[in-house]
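1. the amino acid sequence is not available; the structure is as follows:
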């Protein structure tokens, strides 16, 4: 069995447990020795972060070759156009090369807590929301994609990674899931040219769909 933590990383928190500069870290909201994040979220991004003490599971989730789709809710400056959405869907060419085709659609403002500090309506009087799903993990990719089509990102929330969803977790809250796949099975190397699909973790997929939530609540920041 493996344990997976689904955490709603708040705005301006590092995706790590320590920081020499005194910035907010995961240790402020999660006390789970020996766990590591499967991937990361930028300091100024929010939303779903997956953590585990199982290195093979972390690898399966985070490694680019497994192409776990990631869905983001993006607040943009201005009203995004149909042309810009079509460009994102088709793929845009960034400095590090063309992006893969994505899924993109307009959406209503999501039911999430107000960011602190909030977006300044005087500086950004007109905004819109976009749901964007990508299967890559380049550095600040979503922000670069929306800027490329003329609509800078003001707020970025990751809503899903593969079958795991943010659900109704508030910033700083987390829930725990147990994946009933033996570690010996996870550690088995696939044959050459093959990769064992992540959906062997059926319990995780079912748990994500049910949105079962831990009773754990965020703790105060450590001094």
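-> Done, it's in. Owing to the predicted nature of the structure, the values given are computational and were not obtained by experimental measurement.
2. C-alpha from now on. contacts and neighbour counts both.
-> Noted.
3. show the end-to-end separation of stretch 142-155, please.
-> Start-to-end span of stretch 142-155 (C-alpha to C-alpha, to the nearest Å) is 11 Å.
4. what's the offset of that stretch from the middle of its chain?
-> Centroid separation for stretch 142-155 versus its chain: 17 Å, with C-alpha atoms, centre = their mean, to the nearest Å.
5. try it against this one:
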């Protein structure tokens, strides 16, 4: 049961079936029978896990077994202590309330690849980087969280899922590697 670590590029859809000329996982992975364990929206980049084992896929993505995920987030503006505290506390997003998470301001990661197309630059508005770690993953949750505290997301890169990270498995966008499926403890 292989477990594939894939660095999903910007604007790639998390599906294998064709979609109106859009880039999909099939453009990058030619491994029969694998499926993503979780998703990243097209506007997000970074680590995605795929497997051919339905039980493992379920174990990784089931809400009761959510692995911690860390996202590197470039935001429009500079966070203050109050906005970081709001991100970390349960945050009411209207249709659900987030669970507490960990959110800190970080320096721009020096290992991060340039995005194509690049993020827009406004000379009159600074940007900042945050590292947000959570154990849930609702649709566009991180983007909605940062917007709710007045820091719209400009770029979102998932850097880790559970024990796997792009720091320990350096992959450029579109690259992948295989690790043992039992590398996730308790699956």
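-> Thanks, I have it. Owing to the predicted nature of the structure, the values given are computational and were not obtained by experimental measurement.
6. could you get me the TM-score between them?
-> Scored by TM-score structural alignment, normalised by the length of structure 2, the superposition of the two chains gives a TM-score of 0.93; 184 aligned residues with a C-alpha RMSD of 1.5 Å.
7. now residue 37 of structure 2: closest residue in space that isn't a chain neighbour?
-> Sequence neighbours aside, residue 57 is the residue nearest to residue 37 of structure 2 in space, at 4.9 Å (criterion: C-alpha to C-alpha, 6 or more residues apart in numbering).
8. and that neighbour, how many neighbours?
-> Neighbours of residue 57 of structure 2 under the rule other C-alpha atoms under 10 Å: 20.
9. three-state assignment of it?
-> Of the three states, residue 57 of structure 2 takes helix under DSSP: H, G, I helix; E, B strand; the rest coil.
10. shouldn't residue 46 of structure 2 be in contact with residue 7?
-> Yes - checked against C-alpha atoms under 8 Å, the pair residue 46 of structure 2 and residue 7 is within contact range at 4.7 Å.
11. overlap of the contact sets of those two?
-> 166, 173 (C-alpha atoms under 8 Å, 6 or more residues apart in numbering).
12. now the helices for structure 1?
-> 55-62, 82-90, 141-148, 183-187, 202-210 (DSSP state H).
13. distance to residue 73 of structure 1 for the ones you listed - can I get that in JSON lines?
-> Converted to JSON lines, the helices of structure 1 look like this (distance: least, C-alpha to C-alpha, whole Å):
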{"stretch": "helix 55-62", "distance to residue 73 of structure 1": "20"}
{"stretch": "helix 82-90", "distance to residue 73 of structure 1": "14"}
{"stretch": "helix 141-148", "distance to residue 73 of structure 1": "10"}
{"stretch": "helix 183-187", "distance to residue 73 of structure 1": "31"}
{"stretch": "helix 202-210", "distance to residue 73 of structure 1": "18"}
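14. between these, which gets nearest to residue 13 of structure 1?
-> Judged by C-alpha to C-alpha, the one of those that comes nearest to residue 13 of structure 1 is helix 141-148, at 17.8 Å.
15. hmm, who's touching the closest one?
-> Residues outside helix 141-148 of structure 1 that contact it (C-alpha under 8 Å, 6+ apart): 76, 88, 92, 94, 152-153.
16. how about 7 Å then?
-> 92, 152-153 (C-alpha atoms under 7 Å, 6 or more residues apart in numbering).
17. by how many degrees do it and helix 82-90 diverge?
-> Calculated by axes from the mean of the first three to the mean of the last three C-alpha atoms, to 10 degrees, helix 141-148 of structure 1 forms an angle of 140 degrees with helix 82-90.
18. matching residues in structure 2 for helix 141-148 of structure 1?
-> For helix 141-148 of structure 1, the aligned range in structure 2 is residues 141-148, judged by TM-score structural alignment.
19. who's in contact with the residue most central in space within structure 2?
-> Geometric centre of structure 2, nearest residue: residue 158, 2.8 Å, by C-alpha atoms, centre = their mean. Each residue near residue 158 of structure 2 by C-alpha under 7 Å, 6+ apart is listed here: 45-47, 70-72.
20. among the residues you listed, which lie within strands?
-> When strands are assigned by DSSP state E, the members of these inside them are 45-47, 70-72.
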